[in-house]
Structures are given as structure tokens and as C-alpha cells.
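> Build me a model from this:
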Amino acid sequence: MTQTRQENGRVLVFDADDTLWENNVLFERVIDDFLTWLDHPTLDRVEIRAILDDIERANTVAHGYGSRVFLRSLGECLERLRRRPATVEERGRLDELVTALVTHQVELMPGVAETLDALAARHELLLTKGDREEQQRKLDACGLLPHFRAAHVVAEKGVDTYRWLIREHGFDPAVAWMIGNSPKSDILPARAAGMNAVFIPNENTWALEHDELDPGDPRVLRLATFPELLRHF
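Below is the predicted model:
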């Protein structure tokens, strides 16, 4: 998704999941329930989680993101550990676990609504990746769309995505800022495309979105909370 507003040549680009609203914590709750239900006789939760992470890593490359791909990963993990196809009952239980992801209400991060209210007259842009149908549902439910000029849902956020975004909206990357919680999808590719970045860590960020940031990069601003944006923009 993307939304854009400029003032004095400045553009802000906002990630959505786990920056504007909670997302991965919902998946973590499902995984926790999955591990409890699975109750493997020999492997502990850490070992099973490592297997699931490997499966998710492969499936995101092959199939993308969202609850349907996540359900696929849970099913493959179950079958690998059981060493047999999942039964109808097991598939039904997995469906029940994942349903919570689709029906859960959007939970904005603390201070997001108030901060965007203050920033709305100055500059904006929002970008997120994921399943188009699910992301559109979140956009429609979040109540934030009036703050933004445009919205894009993209399958992946790599350097080419940010270069496309720059061309699409015609802004100077040197005065644009990508704001997000993911080093892998928000900060590093935006920097590689010539943009500045604001890193706002989220303790529930998906493990597959972690990566190392250069602590000496002067064009990466690190903030502890979303409302701190008002001190800089």
C-alpha cells in the first residue's frame, strides 16, 4: 500500500503491518497454540519452531504472504513431524487456529492515530506487502486512509519496489523517508534505493524480517516509539 503527500519536497513512506498496527503478534499467538496442540513427544517448542521457520521461509518465496500461506506452512510442518498426511480433523483444527488472523480487528499501535493526525497536513506515503485481499481489509478497517494520498499493496518490498515507488510518484529519494519496523523489508532496501529510513523496532517483528543494520549509517534514524516522529517531522 502506499500513500503520498509532500511538503517542502519531503515525503514519508509508512510500512503498515507492525508499524501502524499490530500484526505478527497475532501469528505468534497462533503458533503458540499450534505448538501446544501439537505436543510432539520428542522435539521441544524451539526445535519445532525452527522447522516451521524453514518451511515459512521457503513458502514465502514460492507463494507470498498472508494467512493462507501461513496455513499451508502449518500443514506442511504438521505432516513433516507426523510423517504422514494430515487428517480431516487435523486440517479442521488448523483452519480454526488461522481463522483468528482473518477475523481479528485491526489494533493500531500506540499513538499512531494521533501522530498521523498531526503529520497529515505535511507529508505522507504508506507501503506494505502481503496478501492483497487481507491487506485491503486492514486498510478499510484501520480508519487511517484519509491521511494518505495513495495506497499500494505489493507482493514484496525489495530495492526494485522502492525504485518503482520513486518513479511512480516522482519524488527525490534523498528527501524521502521510509518508516518501518523491518530491517529486511523496510530499512535496507529503501536505503539501497537512495532513500532515508526511520527504524522503529517492534519486539514482535517476524523472525524472517530480521537483519543487521549499519549502526554508523547517518541516514537511518532510530526511534523507540511512533509518536517520536513528531520531534523530527
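
> make it CA atoms for all contacts and neighbour counts henceforth
Fine.

> Show me what counts as buried in the host helix or strand of Val98.
Using DSSP states H and E, Val98 falls within helix 88-103. Judged by neighbour count (16 or more other C-alpha atoms under 10 Å), helix 88-103 contains these buried residues: Arg91, Leu94, Leu97, Val98, Leu101.

> Next, the structure of the following sequence, for comparison with the previous one:
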Amino acid sequence: MAALTTIGFDADDTLWQNEQFFRLTEERFQALLADHAEPKDLLARLLEAERRNLAHYGFGIKGFTLSMIETALEVTEGRVPAAVIGQILEAGREMLSHPVETLPHAAETLERLAGLYRIVLITKGDLFDQERKLAQSGLGDFFDAVEIVSDKSASTYERIFARHGDGADHAMMVGNSLKSDVVPAILAGSWGVFVPHPLTWVFEHVEPPVGAPRFRELSHLGELPELLERIDNSSV
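You can find the predicted model right below:
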């Protein structure tokens, strides 16, 4: 079995909180449009707008904010008050400036692994927002490389692990999204380690690849060093 030399980590909801701020903003959006749409219908239409707009705006807060504005225009048939648009824009700006809250076990796990493996941050979303969160997280010094990508696919991991490591078969990807972090990494030939988060965006839900020999699931990041020790011992 190929020895592990490189570990990739997802950022949002793996190392720090993210989805909770989207959920809070959705609640604020529901309140703003309460006179025009039922809450469940409004969120369903917002989700559809996000789905349509991914190809145009990509992942992140700016695309989410534009999708909220588009949905507000739709449900009011173009009559949404300018003040409401202003409040939606303000909600987006607040999301882009919220304090970074690292998740349990993130810092100590990275500290234990730094120097033993090449550590790479692999995250998707808005470049400025991800750079801001990394800088404020206090975790930046643990990483040998940072890759902010538009999307995550098997070819993404093949390219990154070839650039910053010894290839995908010597690498592991760790994250809270089966769709973005785990399944494509396994398809690339890497290990894929799933660390569930209580809040995960619906677009990131797929069935776990339970039959894949390089798939593992942990209850929290603090279990990762022990898993790596078992894998390393079995590859000798």
C-alpha cells in the first residue's frame, strides 16, 4: 500500500464554522419577505436560484447574496422595495465579515500533523473570503500550500496532489462534504475521510461510498492522528 505523504483539508465546516451563517441569513431573508411568500416556498425558490446560478457565480457568499436578490424580485414580481434589497445586501456584507470560529480539534490536529506530512488546504468559494477566514483562523502556519478552487473534482485532486505531493495515491483528503471532499478524492486514488458536520448544504449530500477501501468516517478531527497511524503501520 502506498505510504501517505500528503493530507488535504477542507476549510468551511471542517476547520471552521460556515453553514450556520448561511442558515441565520436565510432566517433573516424569510422575515424580510414574510408578506410575499411562505417560508418553505421562499427557501425552495432560493435554493433553485442558487442551483441555477452556480455556473455563473460559483460557490460562496456573493453568489448567495445575488440569489437572494433574484428570489426577492421573483416572489414580489419585481415590486420588492429598495429598502429590502438594501437589507439583503447588508446581510451579505455581514456574512463576509463575521468572526472566524474554528471547530473543536482543528488546531491541535493540524499541529500534531504539521511536519509529519505535507498539509494542504483545499477549499472552494470566493477567493477574498477564504483568504480572510484563513488569515483570521490562526491556522495558516500549519499549511504547506493553499489551493482555493472553483469546484472540487477527481481531476482537481489529481492536479493538486501531484503539484504539492507525491500523487493522489500517496494522499488523503479530509472534509465534511461527501460530494466535494470525499467521493472525488477517492475517484482520484486518494483516501477520503468524512468528518460530518451537523449543518451541511443540501447540494453537498450524496450517499457515502461505504464499499470503497480508502473511505473512512470519523466522529471528529481529533480522531485523525490515530487513523493515520493505523494506515501508516499497515503500509509498511
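
> Next, the TM-score between them, please.
For this chain pair, the superposition-based TM-score is 0.91 by TM-score structural alignment, normalised by the length of structure 1; 225 aligned residues with a C-alpha RMSD of 1.5 Å.

> can you pull out the strands in structure 2?
Residue ranges of the strands in structure 2, as given by DSSP state E, are 6-9, 118-124, 145-149, 171-175, 191-194, 215-217.

> ok, and the closest non-adjacent residue to the residue of structure 2 positioned farthest from its centre?
Most distant residue from the mean C-alpha position of structure 2: Arg79, 34.4 Å away (C-alpha atoms, centre = their mean). Leaving aside its sequence neighbours, Arg79 of structure 2 sits nearest to Leu73 (C-alpha to C-alpha, 6 or more residues apart in numbering; 6.7 Å).

> Ala113 of structure 1 pairs with which position in structure 2?
Following TM-score structural alignment, the counterpart assigned to Ala113 of structure 1 within structure 2 is Ala107.

> just checking, what's the longest helix in structure 2?
helix 39-57 (DSSP state H).

> Tally up the residues packed near the alignment partner in structure 1 of Arg216 of structure 2, please.
Correspondence of Arg216 of structure 2 to structure 1, assessed by TM-score structural alignment: Leu221. Neighbourhood size, Leu221 of structure 1 [other C-alpha atoms under 10 Å]: 18.

> Not counting sequence-adjacent ones, nearest residue to Leu221 of structure 1?
Val198 (4.6 Å).

> Look up how far Asp232 of structure 2 lies from the aligned partner of that neighbour in structure 2.
Aligned counterpart of Val198 of structure 1 in structure 2: Val193 (TM-score structural alignment). From Val193 of structure 2 across to Asp232 of structure 2, the span is 15 Å (C-alpha to C-alpha, to the nearest Å).

> Could you do Ala49 of structure 2 as well?
45 Å.

> In structure 1, what residue spans correspond to helices?
Under DSSP H, structure 1 gives helices at 24-38, 45-63, 67-82, 88-103, 112-119, 132-142, 159-169, 188-192.

> and the ones you listed as JSON lines, adding distance to Pro227 of structure 1?
As requested, those are exported to JSON lines (distance: least, C-alpha to C-alpha, whole Å):
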{"stretch": "helix 24-38", "distance to Pro227 of structure 1": "20"}
{"stretch": "helix 45-63", "distance to Pro227 of structure 1": "31"}
{"stretch": "helix 67-82", "distance to Pro227 of structure 1": "29"}
{"stretch": "helix 88-103", "distance to Pro227 of structure 1": "27"}
{"stretch": "helix 112-119", "distance to Pro227 of structure 1": "6"}
{"stretch": "helix 132-142", "distance to Pro227 of structure 1": "17"}
{"stretch": "helix 159-169", "distance to Pro227 of structure 1": "24"}
{"stretch": "helix 188-192", "distance to Pro227 of structure 1": "21"}
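
> Stretch 160-168 of structure 1 maps to which residues in structure 2?
Taking TM-score structural alignment, stretch 160-168 of structure 1 hits residues 155-163 over in structure 2.

> mean deviation of the matching stretch from structure 1?
Comparison of stretch 155-163 of structure 2 with structure 1 after fitting gives an average deviation of 1.6 Å (mean C-alpha distance after the TM-score superposition for structure 1).

> which residues sit against that stretch?
Thr6, Glu147, Gly167, Ala168, Ala171, Pro184, Ala185, Ala188 (C-alpha atoms under 8 Å, 6 or more residues apart in numbering).

> still on that earlier bit, so can I have CSV of the buried residues of helix 88-103 of structure 1 showing distance to Glu47 of structure 1?
Conversion of the buried residues of helix 88-103 of structure 1 to CSV gives the following (distance: C-alpha to C-alpha, whole Å):
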residue, distance to Glu47 of structure 1
Arg91, 22
Leu94, 20
Leu97, 21
Val98, 21
Leu101, 24
